[in-house]
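S.K.: below: sequence and its predicted model.
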Amino acid sequence: MDKLYQCFGSTLDPNPNARKAAELELRKLETQPGMLPSAFSLLSSQETSPEVRQAAAIYVKNRIRRAWDPDFIVGSSQNLIPAEDHDAIRQSLLPTLLGSPNQQIRVHVAAALGAVVRCDFPSKWPTLVDEIKELLGDGSGGDSNRIAAGLTALLEVVRGYRWKDEDNIMDPVANATFPTLLTISNNLLASPSSSAPEVGQLLYLVTKIFKTSITQQLVDYHQADQNIVPWGQLLLAIVQKEIDPSQLPADEDARQTSPWWKAKKWAYFSLNKLFSRFGNPTQLPSNLAKYKPFAQRFVTTFAPEILKVYLGQTEAKVQGRLWMSDRAIHLVLAFFTECIKPNSTWVLLKPNVLPLVQSFAFPLLCRTQTDDEVWDLDPTDFLRQQMDPFDDFGSPRSSAANFVQTVAKKRTKTAFLPILEFVTSVLNAYPASRTAAEKEGALYTVKTLDDVMLTHPMVKTNLESFMVQHVIPELSGQDRFLKFRAAEVIARLSSDMEWKNGASLESAFQGIMTCLGDSELPVRVQAAQAVTHLLDHDEVKDAMRPNAPRLMQELLNLSDEVELDVLTEPKTRVMDAFPQELLPFSTKLCEQLAQSYLRLVGAGIEAAKAIEEAGEVGREMNLSTLEEQGEEDKMFAAMSCLTTIWQVIDTAESHAETLNQLEKIVVPIVTYTIREKVYEMFDDCFELTDLLTYSQKRVTDGMWEVFRLMYEAMKSEESQDYLSEMLPTLDNIISYGKEAFEANADLRNMVLDIYNTVMSGGDDFQASERIAACKLADVLLLVLKSGLDDAIPGFVGSMLPLVGRKKEKSLRQWSNIVIADCLCYNAQLTLSALESMQATTTYFQNLLQISSKLNKVHEKKVVAVALLSVLSLDQSAMPASIGQAGGAQSLLVGLIQDLEGIPKAIERMKEFNEDLFEDEDEVEGEASGGIDLDAGDEDVVDEDNEYLELLAKEAARLRSRAAKGADDGDDVEEDEDAEDEDDEDADGFESPLATVPVFDGFRKVLSSSAFVQSLAQSLSPKDQELLQAVSQIQDEDLSKSSKEPPSVPAF
């Protein structure tokens, strides 16, 4: 015990060597039975110092979470907790939780309890609920510490089954414990000390338990009237509870997170969730249809009461009689927003909309003193709050904007014009009777209403005069916030509105250009956004054309200054607008982008190292961990640099010398990224190398270096999940480095080693990575004409176990295709390998079975070339199973059926690509604010409902497949088929066989082989008719790919 005490104490030593030695000693002790129960003894002892108790609590939590469940060990170096310790640990958890001296220790013990619950309850810990009930008592009073421990333990039980409860564990738990929670809560609310923080803390736990229990489902307990009625009354009582101000912190920030306001937060949240997910009958997707009876009762009985209470609270807030936390304001506004679409709640909300907008929402849209302070202290942080929707999500301002926007779009006939009239009145009254902050709030509201303003027939024709009167003048004004907001309004409206007067457009352009040189960083960034939208007008574009390089340079300078990705879109728009003008400056542009990228990623690496040194995680570029260091914005900005570099390369696609210069800039940042294992950037970096190699149609010395580093990365366990991202570049390197691969066995062996690493890893690799390995083999076998003879048996042997596999459709198809690739490469060698493995008949049966289901051009051509290669052999060279008439005839029938499908596959690919371009055009050209001016008060069913229904159907499909997999005794990889469905059609894949004349090859084999002729003559009349039709198809009549083909196989 003393040794253990010393180890825990040393883990807090400021000397890193002492800490490391203590951690290693703990690792040695882990294998000894009794070690973890001893840690609990230290943790529970009042004689243990607070620091050691804290260290022991953290260790216990991490140890149990990582090594309790033998089926899920986190980390390959973890030692499983000895099974003989499990009973003692289970018996220690609740007493330790009860005896925890402070919240810091309690939270760690609770996390350990949660990990055990998820694994052991109820099967191995059937008495847990009874033990929790003993702590809770009968609800009439008792030791608040025991109640808090019981509530904390119950929360962990409910958490364990909030996402998945196939055995219906939640319902008996709720029936056994929730009535007691109601009694406890009502007694607390009625007590003389009900405003005390201790009461708030207990009610916070109660509301969090209830909120967690309804995360995904309502069990029978929730839906019963005798239960939901008292719970609804309790939640509304908590929401309306007036707290004695003396019991709340004086500091407003501290008040936001005080126990009572945390309890109120979860009460608001639970009421909202009951309505938005389960209690709104017209908005229920099909997977929640079972809640329709509950929803019909809820929407008529509860929703009006909730709305009444919330309206009363907003009135009290407006009148200054009530303080509300930011989270409470957000949740109240979120409920109002949910009430807009259903008729039953809309008719109740409708009379209150304009007062809510004017008095409650609008003030939240106006700038505050805090906004001024943030702008002064950290302009970049101000920009993040203003321009990053995720950063602002859940704030009162974003919630108010969402409410105003939703009611204007979904109830346009009723709400839009009155709201706009109010906004206009504010603008007209400035500066006489309205402040600059209020005008800024009015312009913020205009930005929120942009979609409706651009499409409403009574408004869109007057936008120019609106701009001239209220927006453009502020661009040259003195108020920095008004300049910022005016530039944002121009960015939102200018590109899609009609400018009838050229002078107005020029005035807007000149004002934005002035703001681009403003002394305030947020104004310059917002102006950069606006000027690129003004480029949609030819007059502005022509005026800007001579200065396009200067504009791009300004955007790059701003990007370096703010280190956010908010300027990605402006840079993209400028590149699209001025490709030729920027081409001479592309090298300098990419050099600057590369420098920025290396600086930003370097900062991220240093942050990751700091996390590692703190002992939290291994050094990796993970955005979720970098967020803790405030470095995630730098990584997104680095991604933005790569996006812009990609655009520059794309623009220079037909300029060989420029591409050569750009490659010299790109290769060092790619090699740096690979060497430093910056996995977050792999996808973007490999898109650059893919585009460069494809554009240059050759493999340079720099790209050979990248290839070798990719190979080294694939040999590293941490990087092996990135073959899919590497594949397009590897495809190009093999295709355009064909001669080098045929001449250099080392290069071939590197590709083969990558393939073997993934395929020999089996289920350790995701299906997508194994399919990527198949595709790598596919291109290697089809491009190279020599050097792979010794590898053919290996390819065949690794694929045969998969060709008839029931699960993983795409992997099964690709395994058949890879062996067909081997036949294309050398039919004789491949047949010999199949014969030696006694698999010839089985393979061809599987190939012919799946060939009718293949619908992509590449797949069908591989099958065609493979079967032609076999049938072109001399009959004496064929295995007996094929050389016999019956076997060969089935191959011939399979061939002509496959050939028949190739024109259809080509047509399908063309249609797919045409539809893709049409969809892009529609997205670019359509106004995003579809409104219905004639809609009344009926239920609104829109794209949100369609999206929820789509998610519901997809979830049902995945559950069905998972159940089928369980019935078959197989695991089903749920997403790999969907991901692989249209990959070759959709991502620009170009087959090495694209221009191989398979129909000419067919006619050649048919005319030159007496054996094939005899087979054809014995076909059924239907098959002979099909053969005649196929033999008339001309390769030159079919669409051809532009990718350079390999040499045409000789049939």
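M.R.: That came through fine. Numbers count the residues shown, from 1 in each chain.
S.K.: C-alpha from now on. contacts and neighbour counts both.
M.R.: Fine.
S.K.: please identify which helix or strand holds residue 124.
M.R.: Using DSSP states H and E, residue 124 falls within no helix or strand.
S.K.: which ones are touching it?
M.R.: Residues near residue 124 by Cα atoms under 8 Å, 6 or more residues apart in numbering: none.
S.K.: any idea how far residue 80 is from it?
M.R.: Distance check for residue 124 against residue 80: by Cα to Cα, to the nearest Å, it reads 18 Å.
S.K.: also this one, for the comparison:
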Amino acid sequence: MEWNPETLQFLSQCFLHTLSPQPEPRRAAESSLSEAADRPNYGLAVLRLLAEPSVDEQIRQAAAVNFKNHLRTRWAPSNDPNAGPTFSPILHPEKDQIKTLIVSLMLSSSPRIQSQLSEALAVIGKHDFPKSWPTLLPELISNLQKAAQSADYASINGILGTANSIFKKFRYQYKTNDLLLDLKYCLDNFAAPLLEIFLKTASLIDSTVASAGGGSPVTLRPLFESQRLCCRIFYSLNFQELPEFFEDHMREWMGEFKKYLTTSYPSLDSSANELALVDELRAAVCENISLYMEKNEEEFQGYLNDFASAVWSLLTNVSQSSSRDKLAVTAMKFLTTVSTSVHHTLFANEGVIPQICQSIVIPNVQLRDEDEELFEMNYVEFIRRDMEGSDLDTRRRIACELLKGIATHYKKQVTDIVSIQIQNLLSSFATNPSANWKNKDCAIYLVVSLATKKAGGTNVSTDLVDVQTFFTSVIVPELQSQDVNGFPMLKAGALKFFTMFRGQIQKPVAFQLFPDLVRYLGSESNVVHSYAAIRSIN
């Protein structure tokens, strides 16, 4: 496909019509583009269209998406006959021209087009970087340094976003000699510029926050996004093993990490959208220190006390809003890792475990409006998380995992404290069942989630309560309730308890409850009648 005015007109019209609400012109345009995609230099022609400022922004956005998808299917087509339709591959001369143009075009594009081109670049990088694209990293570094000099954070974040995408392979691929050679190449070239831009941006954040009014969100937003991307790149480059450069400069990295966990930013805290940006950075920091805790414990131990204190304090102030879930979960995962390590003595001081239980665990195990909405509106997902254990990244589950972690070395203390909490929750429920039903649900959830499976079997056990007594006094009243539709989440929790602890329930008692299980098969709640069916089968 030759690049000329006719080609520009043809492609522009096709991409315009792909946006049409009318099916006929949209299908015709998609068919024309599909045919054109088989011709040599199609991808290069679309890339050149993106560089034409005279073309409408919407048309270029559609073209950018098409270009990204074109590369996904044709840059390195699969030879697997079961993988779907086969596509003609992009030829090497065209590939070389695309690689020559794409970085500069990405950096000069508008944010939406830039994001698509960044993804397209990552597709190329997955197959070609670094061996078949040795100019990419030097080009990115050169542009990063130029952008840093002019504080052009649109370009800086575009470059960091691209680097983040191409470095992700170091997290997920098996450690091989080839992978370690690629990692060494990236570390030798990118580790120093990464630290340089990280510290420069940190200084800009400090000076902006210290200015009158604490800095505007418009000014701070790209700076925080830049730091988040730096943290994600840090995670990728440190995932396989601790690089010498990062060990030598650990003090600089850890100093800034701690600052983001302990500093408040009033100009961003007032808006949920702006606070989410700060939380994303803090969550990335928590993932980095968790990585060091797991893989570089000896080198990290000098910083551990300060970080444990910072994360603990942060968690006690994180609200129950779903927008802050990722931060809460990653922070609790860090404390869980610490609790099972040789540094578990951080939890041995008097009052620490009760405070963690009271201020972190119980608030995060309590039901929220979002949980009720999921229960009612997406029962399949609720059951998948609740029964099948796919809720590992939820606040409720990770809070219980934190308790389990602490119990690894302090089982009696955890058992005594949680048992008291369970009794307090049940007492609260008894004073006003209609208003405090969530407290009873929380008590049941704690018992079920902290139960341990016996080795070599399917039966579970718990030291928190006497199962038979708890079942009789707490679970049976729910199961024998005549209103099968009242407080459905409480009913679901009771049915789950009955299912999990069935091996410890006396058979005559279980048989007496069978008619109640049958009644619950008629419940209006999808979750309740599903749980009743599961228990009936078991």
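M.R.: Nice, I can see it. Since this is a predicted model, take the numbers as computed values, not measurements.
S.K.: quick one: TM-score?
M.R.: The pair, once superposed, lands on a TM-score of 0.82 when counted by TM-score structural alignment, normalised by the length of structure 2; 501 aligned residues with a Cα RMSD of 3.4 Å.
S.K.: just give me the neighbour total for residue 1008 of structure 1.
M.R.: 12 (other Cα atoms under 10 Å).
S.K.: what's it aligned with over in structure 2?
M.R.: Residue correspondence to structure 2 (TM-score structural alignment): residue 1008 of structure 1 is left unmatched.
S.K.: got a list of what residue 1008 of structure 1 touches?
M.R.: With Cα under 8 Å, 6+ apart, residue 1008 of structure 1 has no contacts at all.
S.K.: what about it, distance to residue 63 of structure 1?
M.R.: For residue 1008 of structure 1 relative to residue 63 of structure 1 (Cα to Cα), the value is 73 Å.
S.K.: ok, now residue 119 of structure 1?
M.R.: In terms of Cα to Cα, residue 119 of structure 1 sits 14 Å off from residue 63 of structure 1.
S.K.: before we move on, what about residue 303 of structure 1?
M.R.: From residue 303 of structure 1 to residue 63 of structure 1 the distance is 45 Å (Cα to Cα).
S.K.: got it, and residue 483 of structure 1?
M.R.: With distances taken as Cα to Cα, residue 483 of structure 1 is found 55 Å from residue 63 of structure 1.
S.K.: of those two, which one has the most company?
M.R.: Here residue 483 of structure 1 and residue 63 are compared on neighbour count by other Cα under 10 Å; more neighbours surround residue 483, at 29 against 19.
S.K.: map the more buried one onto structure 2.
M.R.: So, by TM-score structural alignment, residue 483 of structure 1 is matched to residue 491.
S.K.: and the nearest residue to that match once chain neighbours are set aside, what does it touch?
M.R.: Excluding the flanking residues, the one nearest residue 491 of structure 2 by Cα to Cα, 6 or more residues apart in numbering is residue 478, at 6.1 Å. By Cα under 8 Å, 6+ apart, residue 478 of structure 2 lies in contact with 490-491, 494.
S.K.: in helices only, show me those residues.
M.R.: 490-491, 494 (DSSP state H).
S.K.: now those residues in CSV, with distance to residue 442 of structure 2?
M.R.: Listed next are these as CSV, based on distance: Cα to Cα, whole Å:
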residue, distance to residue 442 of structure 2
490, 9
491, 13
494, 11
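S.K.: what is the nearest of those residues to residue 120 of structure 2?
M.R.: residue 490 (48.3 Å; Cα to Cα).
S.K.: test my guess that that closest one contacts residue 433.
M.R.: No. Using Cα atoms under 8 Å, residue 490 of structure 2 makes no contact with residue 433, being 11.0 Å away.
S.K.: more neighbours: which of those two?
M.R.: Neighbours were counted for residue 490 of structure 2 and for residue 433 using other Cα under 10 Å; residue 490 has more, 22 against 14.
S.K.: state the distance from the more buried one to residue 41 of structure 2.
M.R.: 62 Å.
S.K.: what does residue 49 of structure 2 give?
M.R.: Applying Cα to Cα to residue 49 of structure 2 and residue 41 of structure 2 gives a distance of 12 Å.
S.K.: now do residue 493 of structure 2
M.R.: Distance from residue 493 of structure 2 to residue 41 of structure 2, by Cα to Cα: 60 Å.
S.K.: the stretch 951-1051 of structure 1: helices as residue ranges?
M.R.: 976-979, 983-986, 998-1008, 1010-1017, 1021-1031 (DSSP state H, counting those that start in this stretch).
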